[in-house]
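Student: here are the coordinates; sequence isn't available:
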């Protein structure tokens, strides 16, 4: 398949506009401008990650060399919110938006590509979160710092699984369609999605 773009590169190109639009809509600098805004942002992020991870729960990735349930990002977000005083009972009882359907393993890979890629991108903002809000990888900003070395094998396995798919096949189209649908899911709900949150954080 010399001369054919690897699927993860095609995936990046075909989601680039959606990715850039999401970043613009979220305006992360504004979301970390105070602890109050940060808490509200994390609550919305938790709702989306937990919904997507629930949809992914019906798939077994062991044949692809990874266990996605071992490093769920929603767990980090919950821990962060608990650190800074959010009522997790209210959070868990809030209505979550429904994630896009993931009927095949290819759809699941497209979704994970967005979830993990976004989480890895958040790592670049971690020092700024610490500077502005005083939150760290052990208190209040675990999501931004991520799983460190523990999470790298999963990302590598996901990329390897994506690149094992013929980039001009129907399977590839399912990966791309799902990644695009996941970006649109985040675009619809992350900038303005409401979640019932009680927090003792102050601006």
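Tutor: Cool, got the structure. Because the structure is predicted, anything quoted here is derived from the model rather than measured.
Student: please count neighbours and contacts with C-alpha atoms only from this point.
Tutor: Will do.
Student: stretch 76-92: how far from the chain's middle?
Tutor: 17 Å (CA atoms, centre = their mean, to the nearest Å).
Student: likewise for stretch 156-173?
Tutor: 19 Å.
Student: find the nearest non-adjacent residue to residue 187, please.
Tutor: residue 22 (5.3 Å; CA to CA, 6 or more residues apart in numbering).
Student: another structure for you, compare them:
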């Protein structure tokens, strides 16, 4: 059994231990280093098909979490803006297949477990953004808004999320967050596989 580091809040340690391998394996398969704009467009379509229904599921419960600032955390508007910038029209965006989730969102702990994955992806995206922009000839106004969604406030938004996450203290609630995070990673991998964008 792996013992969580004592220097981190239990919930963050448990989430990292439970999902690090999933995260690393999936990250290697997503074509972040492509210079093929058609593949990139398909990737953004796949992200949109995942984020839009998932964020709709999170909305009601997420709005009840103090200081989460859910309305500025939603990535769906940025993905939609990217799709328009990449040449899709409203009809094409409406036709993008949407992921169906088995995950049930019943509590703030569930929401925060899912957001550990989504907010972590936003944070991690900053390290590859400039290279992605250079290879594809895009920027935050021309197809790459999703990777710059918080702009210079990325670290502030991550810390704000962690402050909410650290309120998940009870063992049963922590377990719910971990299950939700693991399920989100698995659903994302399965969805990207189905969309044919993984390497």
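Tutor: Right, received. Where do you want to start? Keep in mind the model is a prediction, meaning the values are calculated, not measured.
Student: and the TM-score between these chains?
Tutor: Scored against TM-score structural alignment, normalised by the length of the second structure, the superposed chains reach a TM-score of 0.86; 191 aligned residues with a CA RMSD of 2.2 Å.
Student: count of neighbours near the residue nearest to residue 187 of the first structure?
Tutor: 19 (other CA atoms under 10 Å).
Student: what residue in the second structure is paired with it?
Tutor: The alignment partner of residue 22 of the first structure in the second structure, by TM-score structural alignment, is residue 26.
Student: any idea how far residue 115 of the second structure is from its match?
Tutor: 17 Å (CA to CA, to the nearest Å).
Student: same deal with residue 24 of the second structure?
Tutor: 17 Å.
Student: show me what contacts the residue nearest to residue 187 of the first structure?
Tutor: Taking CA atoms under 8 Å, 6 or more residues apart in numbering, we find residue 22 of the first structure in contact with 183, 186-187.
Student: could you dump these to TSV with neighbour count and secondary structure?
Tutor: Formatted as TSV, the contacts of residue 22 of the first structure follow (neighbours: other CA atoms under 10 Å; DSSP: H, G, I helix; E, B strand; the rest coil):
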residue	neighbour count	secondary structure
183	20	helix
186	23	helix
187	20	helix
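Student: from those residues, which single one is nearest residue 152 of the first structure?
Tutor: residue 183 (21.9 Å; CA to CA).
Student: aligned partner of the closest one in the second structure?
Tutor: For residue 183 of the first structure, the residue aligned by TM-score structural alignment is residue 185.
Student: test my guess that that match contacts residue 20.
Tutor: No - the pair residue 185 of the second structure and residue 20 does not pass the contact test of CA atoms under 8 Å, sitting 10.2 Å apart.
Student: what residue of the second structure matches up with residue 49 of the first structure?
Tutor: Residue 49 of the first structure maps onto residue 51 in the second structure, by TM-score structural alignment.
Student: helix/strand/coil for that match?
Tutor: helix (DSSP: H, G, I helix; E, B strand; the rest coil).
Student: does residue 178 of the first structure touch residue 107 like I think?
Tutor: Yes - when contacts are counted by CA under 8 Å, residue 178 of the first structure is listed as touching residue 107 (5.1 Å).
Student: still on that earlier bit, would you reformat the contacts of residue 22 of the first structure as CSV and include distance to residue 85 of the first structure?
Tutor: Below are those laid out as CSV (distance: CA to CA, whole Å):
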residue, distance to residue 85 of the first structure
183, 29
186, 25
187, 27
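Student: more crowded one of residue 24 and residue 115 of the second structure?
Tutor: residue 115 (23 against 10).
Student: chain neighbours aside, what residue packs nearest to that one?
Tutor: residue 181 (7.7 Å).
Student: go on, residue 160 of the second structure?
Tutor: Residue 160 of the second structure sits nearest to residue 68 (CA to CA, 6+ apart), 6.9 Å away.
Student: and for the one you found, the neighbour number?
Tutor: Residue 68 of the second structure: 19 neighbours (other CA under 10 Å).
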